[in-house]
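> generate a structure from the sequence data that follows.
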Amino acid sequence: MAPKCKLTYFAIMGLGEPIRYLLSYGKIEFEDNRIEFEKWPPLKASMPFGQMPLLEIDGKKMIQSTAICRYLGKKLGLAGENEWESAQIDMAVDTITDLRLKLSDYYWEPDEAIKQKKKETVFNETLPFYLERLNVLVKENGGYLAAGKLSWGDIFFAALCDYMNCAAKFDITKDYPNLASLKKKISELPAIKDWISRRPVTEL
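Below you'll find the model as predicted:
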């Protein structure tokens, strides 16, 4: 019998989207429980460590988006075949997370003057620094981020791209053909393409 899965996250792509991509890739049916921002405060205390995303599988609760993705990656045969390959995937994912955090820090900055200063650094230094190196990494790995083959890290990257594009207000892969090709490759996987075609349209 297939496990009963429920993903609880905000009504955006954000950190929930890599999990949705992986569940879709694995053809695992799940309840996509989306929480509007204004409804989050009263729910926060009921969540483990007061945060989302939360994935429930047959009643067992999992938190921390990267840990959830790593777990699903292993279940779906998208993890490394040995410790070194797994480490390569983790290194790529942690680097992408660093990039996302820096971009998010700029995007969510409430002080407009500070935000403009952060924008200059993020767009002129941070994005080129990370994207140039990730672009080379994909080339070195035959079109993937690690181990020369499809991994959960590739799906993690492609799923976060839409969120990062929305935060940046442009396609961050446009000047990086290897990254653009990888994102396109993932988005055209049949099960993920199906998910993209029917997911709710959100800003982030």
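> going forward, measure contacts and count neighbours with C-alpha atoms only.
Will do.
> would you agree Leu204 is in contact with Cys161?
No - Leu204 lies out of contact with Cys161 (C-alpha atoms under 8 Å); the separation is 10.3 Å.
> which of the two has more residues huddled nearby?
Set Leu204 next to Cys161 and count neighbours by other C-alpha atoms under 10 Å: Cys161 wins out with 24 against 14.
> for the more buried one, give its distance to Lys119.
Counting by C-alpha to C-alpha, to the nearest Å, the separation of Cys161 from Lys119 is 18 Å.
> where along this structure do the strands fall?
For the chain, the strands defined by DSSP state E occupy 5-10, 30-35, 54-57, 60-62.
> which helices and strands does the longest helix along the chain pack with?
In the chain, assigned by DSSP state H, the helix with the most residues is helix 83-107. For helix 83-107, the elements it packs on are helix 112-121, helix 127-140, helix 152-168, judged by 3 or more C-alpha pairs under 8 Å, 6 or more residues apart in numbering; DSSP states H and E.
> quick one on the thing from earlier: how about the strands of the chain in JSON lines, adding distance to Tyr106?
Output for the strands of the chain, formatted as JSON lines (distance: least, C-alpha to C-alpha, whole Å):
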{"stretch": "strand 5-10", "distance to Tyr106": "20"}
{"stretch": "strand 30-35", "distance to Tyr106": "23"}
{"stretch": "strand 54-57", "distance to Tyr106": "25"}
{"stretch": "strand 60-62", "distance to Tyr106": "28"}
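> nearest approach to Lys102 belongs to which of the ones you listed?
Closest approach to Lys102 among those (C-alpha to C-alpha): strand 5-10, 20.1 Å.
> I have a second one here; can you model it like the first so I can compare?
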Amino acid sequence: MAERVVLTYFDGRGKMESIRWLLTAAEVDFDEVFLTKREQYQRLLEDGSLVFQQVPLVEIDGMKLVQTKAILNYIAEKYNLHGKDIKDRVKINMYSEGLMDLMGMIRIVLWTPDKDRKTKLENNKTKAKDRYLPVFEKALTGTVYLVGGRMSMADVQLLECSLMLEEEFPGILSDFSNVKSFQDRMTQIPTFAKFLQPGSKRKPQPDENFKKIGKEVLYEVPLP
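Now for the predicted structure:
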């Protein structure tokens, strides 16, 4: 019997959330270890689990993997979510990295000083509507999935990202009918429908407590 996949991170979204989504797409169950104390992080450093002294950490197939892109690519390759050939893969990676950039912009708002948050949110909304969403609106014209006619890592991330955008900016997809239709189709897939239900391993929007624990664990700097 194969060993279960184990994710080590905080009890929140952050960079691990895309990994949770992709494992869900692959129908792979996983266990989670939540970091809540500085001592847990120090033990991981001391035993060599964190190659670059960073989380997320994913234990899979006898390996301890860090670096989000590497982890996502491994899961995508292992579970046939990375296209049929090298040309598909480069397109998938291109879309994936764009989505990771956009989701990173959304995540960073929590860490932005209060006085700058409104400006940051407005900038994010503008970039999403002018730079990112038009790309996916065009790519989904006349097709069900982004690349090669079948679901890939990029599709899973687009679903995740589109839901994040709607949380921050209700109605933002109103001018992007292809993206909205894509989201509606994807959320009806049983594995995703279950993941979106209360009580699943999907995490809620991060809050100040998530930020506080992250700072204390990683930097030993309690918030005032």
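> what do we get in structure 2 for Lys44 of structure 1?
Alignment note: Lys44 of structure 1 maps to Tyr41 in structure 2; criterion TM-score structural alignment.
> skip the chain neighbours and tell me the closest residue to that match.
In this structure, Tyr41 of structure 2 finds its nearest non-sequential neighbour in Val217, 6.6 Å apart by C-alpha to C-alpha, 6 or more residues apart in numbering.
> give me the distance between the one you found and Glu39 of structure 2.
Here Val217 of structure 2 is placed at a distance of 8 Å from Glu39 of structure 2 (C-alpha to C-alpha).
> for Lys125 of structure 2, same thing?
Going from Lys125 of structure 2 to Glu39 of structure 2 by C-alpha to C-alpha gives 38 Å.
> neighbour count for those two, which is higher?
More crowded of Lys125 of structure 2 and Glu39, by other C-alpha under 10 Å: Lys125, with 18 against 13.
> just checking, that one touches Glu167?
No - if you go by C-alpha under 8 Å, Lys125 of structure 2 and Glu167 don't touch, sitting 11.8 Å apart.
> related to what we said a few turns ago, point out the most buried one among the helices and strands packed on helix 83-107 of structure 1.
Comparing these by mean neighbour count (mean count of other C-alpha atoms under 10 Å), helix 152-168 comes out on top with a mean of 23.
> may I have the distance across stretch 121-134 of structure 2, first residue to last?
19 Å.
> contacting residues around that stretch?
Residues outside stretch 121-134 of structure 2 that contact it (C-alpha atoms under 8 Å, 6 or more residues apart in numbering): Gly98, Leu99, Leu102, Met105, Ile106, Val109, Phe169, Ile172, Phe176, Val179.
> neighbours around the second one, how many?
Each residue near Leu99 of structure 2 was counted by other C-alpha under 10 Å, and the total is 24.
> any idea what it aligns with in structure 1?
Mapped onto structure 1 by TM-score structural alignment, Leu99 of structure 2 lines up with Ile96.
> residue contacts, that match?
Residues counted as contacts of Ile96 of structure 1 (C-alpha under 8 Å, 6+ apart) are Phe157.
> and it, how far is that from Gly80 of structure 1?
18 Å.
> now do Leu179 of structure 1
Per C-alpha to C-alpha, Leu179 of structure 1 is found 20 Å from Gly80 of structure 1.
> name the residue in those two with the higher neighbour count.
A direct count of neighbours by other C-alpha under 10 Å for Leu179 of structure 1 and Gly80 places Leu179 higher, at 28 against 21.
> tell me how far whichever residue in structure 1 pairs up with Leu81 of structure 2 lies from Lys149 of structure 1.
Using TM-score structural alignment, the equivalent of Leu81 of structure 2 in structure 1 is Leu78. According to C-alpha to C-alpha, Leu78 of structure 1 stands 9 Å off from Lys149 of structure 1.
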